[in-house]
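S.K.: generate coordinates for the sequence data below:
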Amino acid sequence: AQVEDNDLQHQQNGVLMYGCSRVTVARNNTSFNSGWGIYLAGSSDNLIEDNTSDFCNRVFRRENGMERVEADTAGLAMVHGCSRNKILRNRFRCCGDGIFIVGYEHPGVINGCDDNLIEDNDCSFCPNNAIESTFCKGNIFRRNICSGSNYGFWMGFSWDNLVEDNTIADNRIAGVALEHGHHVRFINNRFLRNREGMRLWTRGISVLEYWPTFQVAHDFDVENNVFDDNGIGFNGYTGPEPVEGICYGYHVSGNMFRNNRHGARFARVRDSSIARNQFENNARSAILFEGEPDVEVGENSFSGNTADVLRV
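M.R.: Below is the predicted model:
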């Protein structure tokens, strides 16, 4: 089936797909909806390409009375086991989330949205996350623009993902935030002017009761990225909340850290390494170690930093 060249604006939702497969959704305009531009539930092996789904958003009042422009709206949402879809060359700008993907249904039900290709999309200027993808494995995020949001990527409890060649700039909190994940590779991305470029950490949230093997974050490869003009370029740590063990296997290599406040920070991690990186003109430190983390420092290049390796 094909859903092509339609104007589906100014409603609650643009395209809703339940239990669909081998459907092409192309060149539609699903902007200015108050819910979702394009929504997939239990739908796999579909092609979503060249659509415009901007400004899918609404004002939401939280229980504490605070009003937010979000309300779980999204340009594209995938839930309840949407796998092997191709999401190509779309515009999901100024939505609650640009793209929202979740593989968990409380309490304790795993129904992953796995092995999807998300490539060449613009997900910028979202009040929450440019891309949120949680509790899912095997997804590839390549050449997307994830800028001007609270978070460029929010990827809690993700594993076996690839994040490659994305532009992640001007995010208010972090370019990438990945809690309690493992085996994720970050290659050839550009982290520019974020408060934190990348945060890989734990915070001991209640869902660990149902995901006990995700107590700590581990086994990340951070390779050949550019971290420029962030508050902290790379931030890897075990949080203060009680978890069983500490994070491990953070391997940071071949990156450029330039003009950050701190280039790379580590705290309460083990069996990790930082090698073959360039550190230039970082204002406070190139590498910051807090509390004697177990991190092997290989051969790195340092120039113009206030401190090359700072231990506190």
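
S.K.: C-alpha only now, for contacts and for neighbours.
M.R.: Will do.

S.K.: surely residue 101 and residue 77 touch.
M.R.: Yes: counting by Cα atoms under 8 Å, residue 101 touches residue 77, with 5.8 Å between them.

S.K.: all helices for this structure, in order.
M.R.: Taking DSSP state H as the criterion, the chain carries no helices.

S.K.: just want the most central residue of it.
M.R.: Among the residues of the chain, the one closest to the centroid is residue 153, at 2.0 Å (Cα atoms, centre = their mean).

S.K.: and the strands in the stretch 201-312 of the chain, which stretches?
M.R.: Under the criterion DSSP state E, counting those that start in this stretch, the stretch 201-312 of the chain carries strands at the ranges 218-223, 226-228, 232-237, 247-253, 256-258, 262-267, 269-270, 272-275, 278-280, 285-290, 295-297, 301-303, 309-311.

S.K.: figure out which of the ones you listed is closest to residue 164.
M.R.: Nearest to residue 164, of all these, is strand 218-223, at 9.7 Å by Cα to Cα.

S.K.: packing partners of that closest one?
M.R.: The contact analysis (3 or more Cα pairs under 8 Å, 6 or more residues apart in numbering; DSSP states H and E) places strand 218-223 against strand 182-187, strand 247-253.

S.K.: so which of the ones you listed is nearest residue 88?
M.R.: Closest among the helices and strands packed on strand 218-223, using Cα to Cα: strand 182-187, at 19.3 Å.

S.K.: end-to-end on stretch 175-183?
M.R.: 18 Å (Cα to Cα, to the nearest Å).

S.K.: how far is that stretch from where the chain is centred?
M.R.: 7 Å (Cα atoms, centre = their mean, to the nearest Å).

S.K.: repeat that for stretch 122-133.
M.R.: With Cα atoms, centre = their mean, you get 9 Å for stretch 122-133.

S.K.: to compare against the first, here's another:
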Amino acid sequence: MIPALCFSQSYLPLQDNWEIPSDTSIKIVAGNYSFSDSSKDGVIQITGKQNITIDGDSVSVSGMDMSGYMIHITNSSNITLRNFDLISGYYYAFYIKNSDNITIKNCNLSWNKVDSTGWIVIFDGAAEALGGGVFMNSCSNSVIDSNTMQYQNDGVALYNSNNITVQNNNLSWNTSYGIRMYETDSSTIYKNDCSHINRITDPSDCAAILLLNCSYNNVDYNDFTYSGDGIFLNDYETYKVSGNSFTYNDCSYSPHNAIEAVFSEGNIFKNNIASNSNYGLWLGYSFNTIVDSNEIHNNSGIDADGGGGIAIDRGYNNSITNNSIRNNSNGIKIWEKGSPISPYTNTSYDYQIENNVFSGNKYAIHINTTDLFTIKNNDFTYNWTGIHLEGTITNDTITDCTFDNT
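M.R.: Purely as a prediction, here's the structure:
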């Protein structure tokens, strides 16, 4: 291994197997470098260190064979990586594990490991991570800000982490996820471009953002358009409170679901755009969910269930309020479909549908075999059918609604 030459020296050329000591600030000499990392321990290695800044202004590094990592960090804290012109050709540009207070800013980490076909197994953990820009596992209190990570599998992959801020990044045109979150909690996802996340294989479970078994995250003001799904949240068999908040995101133009949140509890979707997709919001088996003040327009899919604005199979205690729901095949569809998915035994019940505007839908509200719902103070205008009820319907209330040309 080659140690840093001198702590007091600010400008150093990039070198292979470079171990960086604590309390170091390095500006790498500008240039184009090529280093493979077949040993997968990093061209730059930071292990058990603190208080390091590495500036890669005017530095481009190619890994050549899509393996290994340009920077490998473990068991370290207070590390800043900034200003790299381009890091490409690695499995992940930056690999970070068991570390905290990491800052990654103004770097271009693009053209790393990429696959454009095949089904993605969303339940795979960190050991099966797909490759891309930044990988973090068991990290906390870190910031990923104003970077570009495109044309690879993942933009940012967060596993088993907490209190991570991902903001102002361009994570578009990847083939798996703009942001992949696995058991990552209490984080902030803000003003990122995660648009155009797609694969040749369709469907493939790719999405602009995936949250698997994640809780108490704030996801706000992001561009999630033109992707396999916009938002994809799944808590299958975890039985945990999700408690995530999604506000002011544009999730439109998905061939599948602008927003998909399944088997999940306590999520909030407010002031989002979920339009021009097969479904605006698909919320199967979800409960204690708030859907408020969203724009849900022009969702008219051709699947067996008919597509539509909001679709919930076997959910309960959900609130749907103050939304603009226009020109969908089904504005809201609530039902029990076949036998429940094991191990769940959910039935469909307890909905508050209030103060929404329904216009131009084939069915504004379509409810099948659901109990204890309240439909109140909604405005129905120019729908083919206002409210369509079928199956076993009990203990329900429809009151104070306005129907015009419906």
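
S.K.: hmm, back to that, out of the helices and strands packed on strand 218-223 of the first structure, deepest packed?
M.R.: Of all these, strand 247-253 carries the top mean neighbour count, a mean of 22, counting by mean count of other Cα atoms under 10 Å.

S.K.: okay, angle between it and strand 182-187 too, please.
M.R.: Angle of strand 247-253 of the first structure versus strand 182-187, following axes from the mean of the first three to the mean of the last three Cα atoms, to 10 degrees, is 10 degrees.

S.K.: check which helices and strands strand 247-253 of the first structure is in contact with.
M.R.: Secondary elements touching strand 247-253 of the first structure (3+ Cα pairs under 8 Å, 6+ apart): strand 218-223, strand 269-270, strand 272-275.

S.K.: can you list the ones you listed in JSON lines and add mean neighbour count and distance to residue 247 of the first structure?
M.R.: Listed next are those as JSON lines, based on neighbours: other Cα atoms under 10 Å; distance: least, Cα to Cα, whole Å:
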{"stretch": "strand 218-223", "mean neighbour count": "21", "distance to residue 247 of the first structure": "6"}
{"stretch": "strand 269-270", "mean neighbour count": "23", "distance to residue 247 of the first structure": "5"}
{"stretch": "strand 272-275", "mean neighbour count": "18", "distance to residue 247 of the first structure": "9"}
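
S.K.: and of the ones you listed, who's closest to residue 255 of the first structure?
M.R.: strand 218-223 (5.9 Å).

S.K.: equivalent range in the second structure for the closest one?
M.R.: Aligning strand 218-223 of the first structure against the second structure (TM-score structural alignment) gives residues 349-354.

S.K.: after superposing, tell me the mean distance of the matching stretch to the first structure.
M.R.: For stretch 349-354 of the second structure, the mean deviation from the first structure after alignment is 0.2 Å (mean Cα distance after the TM-score superposition for the first structure).

S.K.: list the contacts of that stretch.
M.R.: 314-322, 370-378 (Cα atoms under 8 Å, 6 or more residues apart in numbering).

S.K.: rerun at 6 Å
M.R.: The contact list for stretch 349-354 of the second structure, computed with Cα atoms under 6 Å, 6 or more residues apart in numbering, reads 316-321, 370-378.

S.K.: just stretch 224-235 of the second structure next, same as before
M.R.: Contacts for stretch 224-235 of the second structure (Cα under 6 Å, 6+ apart): 194-198, 206-213, 250-254, 256-264.

S.K.: give the aligned range of it in the first structure.
M.R.: Under TM-score structural alignment, the match for stretch 224-235 of the second structure is residues 92-103.

S.K.: picking that back up, out of the helices and strands packed on strand 247-253 of the first structure, which gets nearest to residue 207 of the first structure?
M.R.: strand 218-223 (17.9 Å).

S.K.: please name the residues that touch residue 289 of the second structure.
M.R.: Taking Cα under 6 Å, 6+ apart as the test, what residue 289 of the second structure contacts is 266, 267, 268, 318.

S.K.: now, these that are in strands?
M.R.: If you go by DSSP state E, the contacts of residue 289 of the second structure have 268, 318 in strands.

S.K.: from the contacts of residue 289 of the second structure, pick the one nearest residue 295 of the second structure.
M.R.: residue 268 (14.5 Å).

S.K.: aligned to that closest one, what sits in the first structure?
M.R.: Using TM-score structural alignment, residue 268 of the second structure pairs with residue 140 in the first structure.

S.K.: how many neighbours does that match have?
M.R.: 19 (other Cα atoms under 10 Å).
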